[in-house]
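Chemist: Okay, predicted coordinates and the sequence, questions at the end:
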Amino acid sequence: MATDATGSVDGPAGAARLRVLDPDAWDSWYDVLLRAFGGVPEAAEERELWRALTEADRSLGAWDGEECVGTAGAFSFRLTVPGGTSVPAAGVTMVSVAATHRRRGVLTGMMARQLADVRSWGWPLAVLTASEPEIYGRFGYGIGTRQLNLEADTRRVRLAVPPGTDDVRLRYAAPGEVLARCEALYARRVPLRAGMVERLPGWDRLGVLDPESEREGASPLQCVVAERDGEIVGYTRFHVKPKWEHAVADGTVIARDVEALDPAAYAALWRFLFDIDLTSRLIAHQRPVDDPLLHLVSDVRRLKPRERDALHVRLVDVGQALAARTYQGPVDVVLDVEDAFCPWNTGRWRLSGDTKGATCERTTEPADLALSVRELGAAYLGGVTLASLAGAGRVRELRGGALAEASVGFGPGGLAPWLPHGF
């Protein structure tokens, strides 16, 4: 496969030309994406939301003559990194290749062009959520965050709530009516945890998107807010799916969002969800791996926690990315980085930093650790240790003590990194 200066992708069965998305071609471009994911039409409100959120000038299409055969987009995100700073990141999205054009280098061509574009924008990171995790490692993405999916038998789990929980007032509210106040609360939470994304204008609508076709028999979206002295200090959005088995209620609560500013409000919201009448089951997906809920319940096994990959992280500019975060202990190491896909990153980088800041610059000094950019992506937000990657043979220690020093330094410095929603 090769990509020429005009953006064509050569393959064994012909060429597809890459070009920036023309907004007038969005429908045909998006239809290629939907077909690649099974071809089931979306509800009109969902399709229109994604049309509005698409950044055409940061999106690519692969065209075989007049036919669109590949798609790739990027959102202009800012991502929280360890230390609380938000860093520009390309939110890679809507990636697909028509089944008729597989194994022709279309995906590789789009990934190469996209990463070169991200570099030209001056952004240090690209991130994505993967439909198939095995795909993106070869393009330098490492799994940087994980999530928990929970499924609780609420009849057999009790919650031990902290002091002050009973002082929190809960009330139902129409999701749209309190959307702005809930978004303001979410924005206060973003700097507290690496991996969280600052939501741009329009993205608040994603939290209340509620097409009937996707409810699978559950209720319309409901919202309960937690208040103290008239201020919203937490909220949850959820569905209830009624069910009766031999005249016995056996409904399910499906929690979409639970956010709060303090432990008492957080516990009050979860207690509410566990106690909804006529239900015996609670499902909560995409929760942080260190969710405080795990410490509120009487029997964590009854939550049936299942872990899976979430945010895949790619350092587009190694020096800029590593200098943008802080480190949990003094770090002064020379990294020998391999990056075959983005060769501008290949070489030795001296990283010096601590809890106050960092620098990362090119050097000719002897290397202390050797690794690929994929391992740097996995470790970047602190959810994966360099020591564990070394145990798998993916990081090599070249100077005694360097691995321990760097592994501690790359930690998250508090809460585990977490991506609260997909894109």
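Modeler: Arrived safely. Numbers count the residues shown, from 1 in each chain.

Chemist: From here on, just use CA atoms for contacts and neighbour counts.
Modeler: Fine.

Chemist: Identify the residues contacting the residue nearest to Phe274 when sequence neighbours are not counted.
Modeler: Excluding the flanking residues, the one nearest Phe274 by CA to CA, 6 or more residues apart in numbering is Thr154, at 5.7 Å. Going by CA atoms under 8 Å, 6 or more residues apart in numbering, Thr154 touches 274-275, 279-282.

Chemist: let's see it at 7 Å
Modeler: Listed by CA atoms under 7 Å, 6 or more residues apart in numbering, the contact set of Thr154 reads 274, 280-282.

Chemist: Cross those residues against helices and list the overlap.
Modeler: Phe274 (DSSP state H).

Chemist: For Glu45, pull up the helix or strand it's in.
Modeler: Glu45 belongs to helix 44-53 when elements are defined using DSSP states H and E.

Chemist: circling back to that earlier point, so the residue nearest to Phe274 versus Arg301, what's the distance?
Modeler: Distance from Thr154 to Arg301, counting by CA to CA, to the nearest Å: 12 Å.

Chemist: How about Leu403?
Modeler: Counting by CA to CA, the gap from Leu403 to Arg301 is 34 Å.

Chemist: So these two - more neighbours on which side?
Modeler: Leu403 (21 against 13; other CA atoms under 10 Å).

Chemist: Report the separation between the more buried one and Thr385.
Modeler: 10 Å.

Chemist: Next: Val316.
Modeler: Val316 is 20 Å from Thr385, where distance means CA to CA.

Chemist: structure B:
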Amino acid sequence: MTSRPSRHVACNRPNPPASASSGITVRSAESDSWDAWDAVIQHAFGEGWSPESRAAWDSLREPDRCLSAYLGTELVGTAGAYSFSMTVPGGAAQPVAGVTAVAVAPTARRRGVMRAMMRHQLHELHEHGREPLAALTASQPQIYGRFGYGLATWRMQLRARTGPGALPAAPAAAADVRMRLADPAEALPACRTVYDELLPSRPGLMARNDLWAQRQLHDPPAERGGASPLRCVLAEADGQVRGYAYYATKPEWGQEGPHGRTVVREVHALDPVTRLALWRYLFDLDLMSHLEVNGLAPDDPLLHQLTDVRAAKPSFMDGMYLRLVDAGRALAARTYAVPVDLVLDVHDAFCPWNTGRWRLTGDEHGARCERTTAAADVALGATELGSLYLGGMSAASLEGAARVIGLRPGAVARLGTAFAHEPLPLMAFGF
């Protein structure tokens, strides 16, 4: 199951042959009852949805990209995809299928239902040719390596003590940055402008259309856990919005006085001074003694700005899992940190059209990736390609784990240097 309920993967063509052989039928969900479809997801995830959450997810649904799996006449599985655009190394935007709502009814587990849906979905993506990449977040990470998805990004969670002195003194230029509280909905256009300007700067960032921008404001009272409504602060300079933060506060009191928490949902800024000014604002709210933030990149500058690094407790979790649907097209779509000319021997049992030798040539200006019969320099699988693609994982580490095999001296080192990217990739929102 992918993380948290969402939905939706195109499927108007005949099923891949493997589905019917196991008694499982996978087809478009467009003619199904959405109540029944959603019920499978809720049973699989062991949860119920509030009316507000149900309405929010329903507004994002792409019905023509939803799949249903049947055993006989019983609906037992769901899968879907969103139509996203994602930044890849080099700053270009590439179409990516945001795989979501992958769920199997508890009465049909270990019957091959998920495998049938994943195979159908990837075959459909390949035949359609629209998206060379597929991405997901995973509620159970051990599942998706079987289908060629590799861990491509980490996300950092941070809990830190707040108050005066938590961050360094503001530079002189910060005097020109003005903080202004704003209604989150009314500030949305300005916040979107900042986010959109930042998109090319970091691999993994996905563009937000109108519906996904509204999703960032989702804040039903039943899901606040005692915190305040969502708040927004804008950072302005010379009359222009240069950054913003979405956050909430949760007041708490004890015998020693207030020890509330500031819960940060998102911080983005167009320059380092504005970013520091926003964090100084968030670290210095009255009656709050701690700050919590989820979803930072592992190389986020905040860790280097804390005056006492021991006052913060960072932890790291897996973020985005990525799969190359069309290996040649995907590898040619990004740029490389240094000139590269390597032959990759790719093994992809789940998407056999990717299996074979590929000659990758390129540099910081562009790349080509074509089939070849030349001797290979490096051998690796689809999962490893997915991990390496955005530049956030180490080829040397994968070699040390016996997951990438160098066939010529120094080849893995050259591969790792070419694929690496700074800043590290980030998945800015879940789906």
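Modeler: Structure's in. What do you need? Predicted, not measured: the structure shown is a model, and the values here were computed from it.

Chemist: Tell me how they score on TM after superposing.
Modeler: TM-score for the superposed chains, counting by TM-score structural alignment, normalised by the length of the first structure: 0.95, backed by 416 aligned residues with a CA RMSD of 1.6 Å.

Chemist: about what we covered before: okay, the helix holding Glu45 of the first structure sits on what stretch of the second structure?
Modeler: With TM-score structural alignment applied, helix 44-53 of the first structure matches the range 51-60 in the second structure.

Chemist: center of the second structure, which residue is that?
Modeler: The centre of the second structure sits closest to Met427, judged by CA atoms, centre = their mean, with a distance of 3.5 Å.

Chemist: so what corresponds to it in the first structure?
Modeler: Matched to the first structure by TM-score structural alignment, Met427 of the second structure sits across from Leu419.

Chemist: Pretty sure that match sits against Gly195.
Modeler: Yes: Leu419 of the first structure is within contact range of Gly195, at 5.3 Å (criterion: CA atoms under 7 Å).

Chemist: secondary structure element for the aligned residue in the second structure for Met111 of the first structure?
Modeler: Mapped onto the second structure by TM-score structural alignment, Met111 of the first structure lines up with Met118. Following DSSP H and E, one finds Met118 of the second structure within helix 113-128.

Chemist: For the stretch 201-350 of the second structure, which segments are assigned as helices?
Modeler: Ranges of helices in the stretch 201-350 of the second structure, per DSSP state H, counting those that start in this stretch, are 210-215, 272-283, 302-305, 327-333.

Chemist: for the spatially closest residue to Gly7 of the first structure that is not a sequence neighbour, what are its contacts?
Modeler: The shortest distance from Gly7 of the first structure to any non-neighbouring residue, by CA to CA, 6+ apart, is to Leu18 (4.9 Å). Contacts for Leu18 of the first structure (CA under 7 Å, 6+ apart) come out as 7-8, 60-63.

Chemist: Map Leu18 of the first structure onto the second structure.
Modeler: Counting by TM-score structural alignment, Leu18 of the first structure lines up with Val26 in the second structure.

Chemist: Check which helix or strand that match maps to.
Modeler: Val26 of the second structure belongs to strand 24-28, assigned by DSSP H and E.

Chemist: The match of Met111 of the first structure: what's its closest spatial neighbour, skipping adjacent residues?
Modeler: Spatial nearest neighbour of Met118 of the second structure, excluding adjacent residues (CA to CA, 6+ apart): Phe147 at 7.2 Å.

Chemist: The one you found -> the first structure?
Modeler: So, by TM-score structural alignment, Phe147 of the second structure is matched to Phe139.

Chemist: ditto for Gly295 of the second structure
Modeler: When the first structure is aligned by TM-score structural alignment, Gly295 of the second structure is paired with Gln286.

Chemist: so that match sits right up against Leu150, yeah?
Modeler: No: Gln286 of the first structure lies out of contact with Leu150 (CA under 7 Å); the separation is 8.5 Å.

Chemist: Run a quick neighbour tally on Ala248 of the second structure.
Modeler: Using other CA under 10 Å, Ala248 of the second structure is surrounded by 18 other residues.

Chemist: just Leu159 of the first structure next, same as before
Modeler: For Leu159 of the first structure, the neighbour count with other CA under 10 Å is 18.

Chemist: same check, this time on Arg171 of the first structure
Modeler: Arg171 of the first structure has 11 neighbours, counted by other CA under 10 Å.

Chemist: Return the distance of the equivalent of it over in the second structure relative to Ala18 of the second structure.
Modeler: Counting by TM-score structural alignment, Arg171 of the first structure corresponds to Arg180 in the second structure. Here the criterion is CA to CA. By it, Arg180 of the second structure lies 57 Å from Ala18 of the second structure.

Chemist: chain center to the helix holding Glu45 of the first structure, what's the gap?
Modeler: On the basis of CA atoms, centre = their mean, to the nearest Å, helix 44-53 of the first structure sits 20 Å off its chain's mean C-alpha point.

Chemist: Following superposition onto the second structure, what is the mean distance for the next helix-or-strand element following that helix?
Modeler: Downstream of helix 44-53 of the first structure, the first helix or strand assigned by DSSP H and E is strand 60-64. On superposition with the second structure, the mean distance recorded for strand 60-64 of the first structure (mean CA distance after the TM-score superposition for the first structure) is 1.6 Å.

Chemist: what's the matching range in the second structure for the next helix or strand along the chain from strand 60-64 of the first structure?
Modeler: Next helix or strand after strand 60-64 of the first structure toward the C-terminus (DSSP H and E): strand 67-80. With TM-score structural alignment applied, strand 67-80 of the first structure matches the range 74-87 in the second structure.

Chemist: Now that stretch on the first structure. Mean distance?
Modeler: For stretch 74-87 of the second structure, the mean deviation from the first structure after alignment is 1.0 Å (mean CA distance after the TM-score superposition for the first structure).

Chemist: Tell me the residue in the second structure aligned with Val331 of the first structure.
Modeler: When the second structure is aligned by TM-score structural alignment, Val331 of the first structure is paired with Val340.

Chemist: quick one: furthest residue from the center of the second structure?
Modeler: Gln255 (41.4 Å).

Chemist: where exactly do the strands run in the stretch 301-431 of the second structure?
Modeler: Counting by DSSP state E, counting those that start in this stretch, the stretch 301-431 of the second structure has strands at residues 312-318, 321-324, 340-347, 356-363, 366-371, 378-381, 404-406.

Chemist: if we compare these, which one ends up closest to Met114 of the second structure?
Modeler: Closest to Met114 of the second structure of the strands of the stretch 301-431 of the second structure is strand 321-324 (CA to CA; 16.3 Å).

Chemist: List the neighbours of that closest one that are in contact with it.
Modeler: Under the contact criterion CA under 7 Å, 6+ apart, strand 321-324 of the second structure has outside partners 132-137, 148-152, 330, 383, 386-387.

Chemist: From those, which land in helices?
Modeler: Applying DSSP H to those, the entries found in helices are 330, 383, 386-387.

Chemist: which among the residues you listed gets closest to Pro229 of the second structure?
Modeler: Distances from Pro229 of the second structure to those, taken as CA to CA, are shortest for Ser387 (36.9 Å).
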